[in-house]
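**Student:** Give me coordinates for this.
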Amino acid sequence: MEINPTGYVPALMFDDGEVLTENVAILAWIADRAPELAPQGHLGRFRLLEMLSFLATEIHKRFPTYLSLPEEAREPTGQQIVHWFGFVAGRLERGYLFGETFTVADAYLFQLAWGATHLGFALPEPLGEYIARIEQRPAVQAALHREGLA
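**Tutor:** The predicted structure follows:
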C-alpha cells in the first residue's frame, strides 16, 4: 500500500516518485524503452497491447477467483483458465507469441504459465517446452533466484 494505493502488484516507482501500476501499462512502458521486446510492424504496438490485455483479462484475472474457491468448486474456473491457455498455445508455432522474437508479452505469459504449472494445471503443448525454454534465460534464472523460486 505504500507504493500502490490499490495494494496490488505490480507497481513501478520512478526516481521522481511517480508510480506506474498494472501489468499492461508497465510492460508497454518497458517495450517503449526496449523496442527489441516489442513486436514490429505498423500494428506492432497495438498487437502488443491486444495480447497484454488478453493475458490480463482472460487468464490472469481468473486466478484470484480460482484460488478463492473451495477445491470442490474450482473445476469450472480451472477449465476456463486451461481453455484460454490453449488459445495462446496456438500462437506459439514459431517459438513466441509474435513469431521468433521474445517480447514483453512472452515474459507475462511465462509468469502466468509457470505459476499455473506450479498450481498443478496441465497446460496444452507447446506451453511445457515454452516454459522450460524461457526458464533457462539468464534473466529469468536471476529473477527466480532473487524471488526464492529457483
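**Student:** use CA for all of it now, contacts and neighbours both
**Tutor:** OK.
**Student:** sec struct for L20, please.
**Tutor:** With DSSP: H, G, I helix; E, B strand; the rest coil as the basis, the three-state label of L20 is strand.
**Student:** burial of it, as a residue count?
**Tutor:** Neighbours of L20 under the rule other Cα atoms under 10 Å: 16.
**Student:** contacting residues for the closest residue to it other than its chain neighbours?
**Tutor:** Ranked by Cα to Cα, 6 or more residues apart in numbering and with sequence neighbours excluded, the top spatial neighbour of L20 is L12, at 5.1 Å. Contact analysis of L12 by Cα atoms under 8 Å, 6 or more residues apart in numbering lists 19-21, 26.
**Student:** Which strand or helix spans the residue nearest the centre of the chain?
**Tutor:** The residue at the geometric middle of the chain, judged as the C-alpha nearest the mean C-alpha position with Cα atoms, centre = their mean, is Y108 (2.0 Å). Take DSSP states H and E as the rule and Y108 turns out to sit in helix 104-118.
**Student:** Same question for that helix: list its buried residues.
**Tutor:** Neighbour-count burial for helix 104-118, counted by 16 or more other Cα atoms under 10 Å, picks out 104-106, 108-114, 116.
**Student:** Could you find the closest non-adjacent residue to P126?
**Tutor:** In space, and not counting its chain neighbours, P126 is closest to A89: 6.1 Å by Cα to Cα, 6+ apart.
**Student:** I figured that neighbour hits G128, correct?
**Tutor:** No. Under the criterion of Cα atoms under 8 Å, A89 lies out of contact with G128, with a separation of 9.7 Å.
**Student:** now the other sequence, so there's something to compare against:
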Amino acid sequence: MKLFCAPGTLSLLPHIVFLEAGLAFTVVRIDEHTKAIEGGGDYRTVNPLGYVPALLLDDGTVLTEGAAIVQYIADQVPDKKLAPPNGTIERAKLQAWLNFLSSEMHKGGFGPIFHKGISEQSKEVFRDRLRARYAHLDRHLADHEYLMGEDFTVADANAFAITNWAPRVDFDLSPYPNVLAHHARIGCRPAVQAAMAADGPIPGPDP
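**Tutor:** So this is what the prediction gives:
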C-alpha cells in the first residue's frame, strides 16, 4: 500500500494510524504546490482534486479522504481496536466524531484561515467558529480520556492532526485545558512521534 503525503497536512492522520496498526506501507511524498510526486509524476493522476491524503491499494484501488482511509486501515487490524466494529452504535459514534472533525474543524474552521486571499476580518469569523467547536470538544474531554471514552481510536489521531495547525493560524488553545491535555497525551504516543518525525518540516500553505 502507498500513502501519498505532504508535510503539515491531514496526511499525518493516516500516517499515525498506519504506525499504530503496525501494517506495512510506503510513503510517497508530493509537493502541495506543484502536485509533483517525489520520484516523478503528477499527483492529480492519483487524486484529480490534488489534495492529500490518498491511499493506493495493492490491487490498484485509490481511496481518498482521511476519515475513510483510517477506517479502512483500522478494519484490517480489528484486534488493535483503533475503531469499533462495523454495524455497532459505537462505530456510528466514531463516524460522528470523524465527520465533526472533518467538516466543522478542518474545512469549516482551520481551512479558510490558511488562505492568503482572505481578509483578517474574515479569518476572525472562522476563528470564532473554532472557538465554539473547541469549547464543545473541551467539555467532552473533561469526562473522557479519549474521544470515544477509555480507548484510543482513529478519532483521537484526527483531533491531534488538526489541532497541530492552531499555532500556524494564531489560534489560542489556552482556554481549552482538556483539549491541551488530550493533545499532549496523544503526542506522547510512539506512533505519533514517529509519524511527525517522518513528516519533516512544515511548509506554509493549505493543509
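**Student:** State the three-state secondary structure for the residue nearest to L20 of structure 1.
**Tutor:** On the basis of three-state DSSP, L12 of structure 1 is classed as strand.
**Student:** Also the one 3 residues further on?
**Tutor:** Under three-state DSSP, D15 of structure 1 falls in the coil class.
**Student:** on that earlier part again, ok, A89 and G128 of structure 1, which is more surrounded?
**Tutor:** Remark: of A89 of structure 1 and G128, A89 carries more neighbours, 21 against 15, as counted by other Cα under 10 Å.
**Student:** Going by the alignment, the more buried one corresponds to which residue in structure 2?
**Tutor:** Matched by TM-score structural alignment, A89 of structure 1 corresponds to D138 in structure 2.
**Student:** which ones are touching that match?
**Tutor:** The neighbourhood of D138 of structure 2, defined by Cα under 8 Å, 6+ apart, consists of 176-179.
**Student:** Most neighbours out of those, which is it?
**Tutor:** For the contacts of D138 of structure 2, the largest number of neighbours (other Cα under 10 Å) sits with V179, at 24 neighbours.
**Student:** and that one, what pairs with it in structure 1?
**Tutor:** When the two structures are superposed using TM-score structural alignment, V179 of structure 2 falls opposite L127 in structure 1.
**Student:** need the helices for structure 1, in chain order.
**Tutor:** 23-33, 44-54, 62-68, 75-89, 104-118, 127-135, 138-146 (DSSP state H).
**Student:** Contact partners for the aligned residue in structure 1 for G149 of structure 2?
**Tutor:** Under the alignment (TM-score structural alignment), G149 of structure 2 pairs with G99 in structure 1. By Cα under 8 Å, 6+ apart, the contact set of G99 of structure 1 is 92-93.
**Student:** Likewise for the one 4 residues further on?
**Tutor:** Residues in contact with T103 of structure 1, defined by Cα under 8 Å, 6+ apart, are 31, 36-39, 96-97.
**Student:** sorry, back to before: and the corresponding residue of structure 2 for the residue nearest to L20 of structure 1, how far is that from T64 of structure 2?
**Tutor:** Residue correspondence, TM-score structural alignment: L12 of structure 1 in this structure matches L55 in structure 2. Distance from L55 of structure 2 to T64 of structure 2, counting by Cα to Cα, to the nearest Å: 6 Å.
**Student:** Kindly report the same for P85 of structure 2.
**Tutor:** Between P85 of structure 2 and T64 of structure 2 the distance, using Cα to Cα, works out to 21 Å.
**Student:** more neighbours, those two?
**Tutor:** Comparing P85 of structure 2 with T64 by neighbour count (other Cα under 10 Å), the higher total belongs to T64, at 17 against 14.
**Student:** Can you find the partner of that one in structure 1?
**Tutor:** Using TM-score structural alignment, the equivalent of T64 of structure 2 in structure 1 is T21.
**Student:** Leaving out chain neighbours, which residue sits closest to that match?
**Tutor:** Distances taken as Cα to Cα, 6+ apart put A11 closest to T21 of structure 1, at 4.5 Å, once the chain neighbours are dropped.
**Student:** Alright, calling it a day.
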